[in-house]
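Asks: Sequence unavailable; structure follows:
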């Protein structure tokens, strides 16, 4: 899943493989825009901020991308070039960079792909709250807690997913941390210990980043990696109750949600919170 930990791992791989290399040939094209070329420039750094990827070039430009659910950065053999799109189909390669013997790096089906001056990166990431996996997280932890508390009337599920409060938490980590914390996903944020929940989520994601996995149960066997995510109607691994599910709604952070009705009961005095 393209969440904060997976984007940070991707940034590390691209940094290790391509940072410092000159661009021998390239193309950036979005829709009907004129192509922007990076040929002759050099990639200096690849960084992750939440779920956003920043590729910084020596010439003072940054290529900003967000994978969402479908985008990917792929490495192709040296000399590879994208095929012309078939008639009536859009070109799924939004940008590519030829790094010689290191191969060609290409953005496939990337929903967000922008070029901005490196000095103006805030134009594309300035709205984000503290990054839960960044080195400055301990210092910005109180800010993130205050942001979640300020969303007092929202379901805690939405408050976690709103990247303006804190960034890097995606659907998987949200539902899994709420299960481990024993919190009903639609509980109002005001009724949740935000500091305890964010600390738990941070520790889970750091462990996943370190181990290179998004498993939350500690069991890496196929079909055993998650407590509730993707497990609708299957028995809870703790109590055996069938896992509940709610489909994504119209809100920007109202994603597919799984939870255990027994391990994560709603507050008895808030029946309106039930989905």
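Replies: Received the coordinates, thanks. In this text, all values refer to a predicted model and were calculated from it rather than measured experimentally.
Asks: only C-alpha atoms for contact and neighbour calcs from this point on.
Replies: Noted.
Asks: In this protein, spot the helix with the most residues.
Replies: Under DSSP state H, the helix in the chain containing the largest number of residues is helix 194-211.
Asks: does residue 46 count as helix, strand or coil?
Replies: Following DSSP: H, G, I helix; E, B strand; the rest coil, the label given to residue 46 is strand.
Asks: contacting residues for it?
Replies: Residues counted as contacts of residue 46 (Cα atoms under 8 Å, 6 or more residues apart in numbering) are 11-12, 14-15, 19, 53-56.
Asks: looking just at contacts, which helices and strands does the helix or strand following the longest helix of the chain meet?
Replies: Downstream of helix 194-211, the next assigned helix or strand under DSSP states H and E is strand 244-246. Strand 244-246 is packed against strand 257-259, with contacts defined by 3 or more Cα pairs under 8 Å, 6 or more residues apart in numbering; DSSP states H and E.
Asks: let's bring in a second one:
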């Protein structure tokens, strides 16, 4: 599932491309929304909240979308070929200058803008909120420490605690803080530092498609994420892989047993699943 910075960047690009434009084409191809036509509406803004996007219109409505595992928004110039099959398109929003196509968006809803909180009000503080303050940090810390009996790797992924962290940043935050993902949250030293680092990594990558946690740009610039079986960049120990969580909440975890001492399961031998 995309990280919060991926959704933030998508929202930023859509906002720059569509805001102020009147839709010449406003097709919603999602099964629940096919009867709606947004042509003639003016886009007043696009906002991201955690991993949720809201495209707002001048009639007081918003189009909500969530990427889930394989969704995305693409931007094109009129007449350009799409990079994904047309049958995967769930929304086509076109102005005179730009065409925004939402592909494989399983979760979509058209709702009054004033009711957006109905879909995101349960979330914890958004780590990429431009109005982030000490109050946001304090609330995230309160929610984080309240999960003291849960494993920190799972808590970092819980959007009700703080919104925006996905499996990549969960993995990298645990490595950089020197803690096993299976450490109980109550045993995590300096939980405020964990929250601050989570926000720092998201902010560092929010304005570019490349997600680096090592400070170097390029492909696979991570400390341990998706590097199972490779040597740790710090100590040379083999990176281990195991699954954390149950059922639909299970995710592949990567860790260095030397740099991240603490509780851990028996590592798996199978190839890790891709994001």
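Replies: All right, it came through fine. On a predicted model such as this, the values are computed, not experimentally measured, just so you know.
Asks: where do the helices sit along the stretch 1-150 of structure 2?
Replies: In the stretch 1-150 of structure 2, the helices defined using DSSP state H, counting those that start in this stretch lie at 4-18, 117-120, 134-145.
Asks: okay if I get those helices as a markdown table plus mean neighbour count and distance to residue 225 of structure 2?
Replies: Shown next, in a markdown table, are the helices of the stretch 1-150 of structure 2 (neighbours: other Cα atoms under 10 Å; distance: least, Cα to Cα, whole Å):
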| stretch | mean neighbour count | distance to residue 225 of structure 2 |
| --- | --- | --- |
| helix 4-18 | 21 | 16 |
| helix 117-120 | 12 | 28 |
| helix 134-145 | 17 | 22 |
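Asks: Can you add distance to residue 221 of structure 2 and give the ones you listed back as CSV?
Replies: Putting those into CSV (distance: least, Cα to Cα, whole Å) gives the following:
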stretch, distance to residue 221 of structure 2
helix 4-18, 16
helix 117-120, 31
helix 134-145, 27
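Asks: and residue 72 of structure 2, which of those is closest to it?
Replies: Within the helices of the stretch 1-150 of structure 2, the stretch nearest residue 72 of structure 2 is helix 4-18; the backing value is 8.1 Å (Cα to Cα).
Asks: Now the closest one on structure 1. Mean distance?
Replies: For helix 4-18 of structure 2, the mean deviation from structure 1 after alignment is 1.2 Å (mean Cα distance after the TM-score superposition for structure 1).
Asks: how far out from the middle of the chain is that helix?
Replies: 12 Å (Cα atoms, centre = their mean, to the nearest Å).
Asks: on contacts alone, who are the packing partners of it?
Replies: Short answer (3+ Cα pairs under 8 Å, 6+ apart): helix 4-18 of structure 2 packs on strand 43-49, strand 52-57, helix 191-205.
Asks: again, only this time at 7 Å
Replies: strand 43-49 (3 or more Cα pairs under 7 Å, 6 or more residues apart in numbering; DSSP states H and E).
Asks: Just give me the mean distance for the strand it packs on relative to structure 1.
Replies: For strand 43-49 of structure 2, the mean deviation from structure 1 after alignment is 0.6 Å (mean Cα distance after the TM-score superposition for structure 1).
Asks: relative to helix 4-18, how tilted is that strand?
Replies: Calculated by axes from the mean of the first three to the mean of the last three Cα atoms, to 10 degrees, strand 43-49 of structure 2 forms an angle of 180 degrees with helix 4-18.
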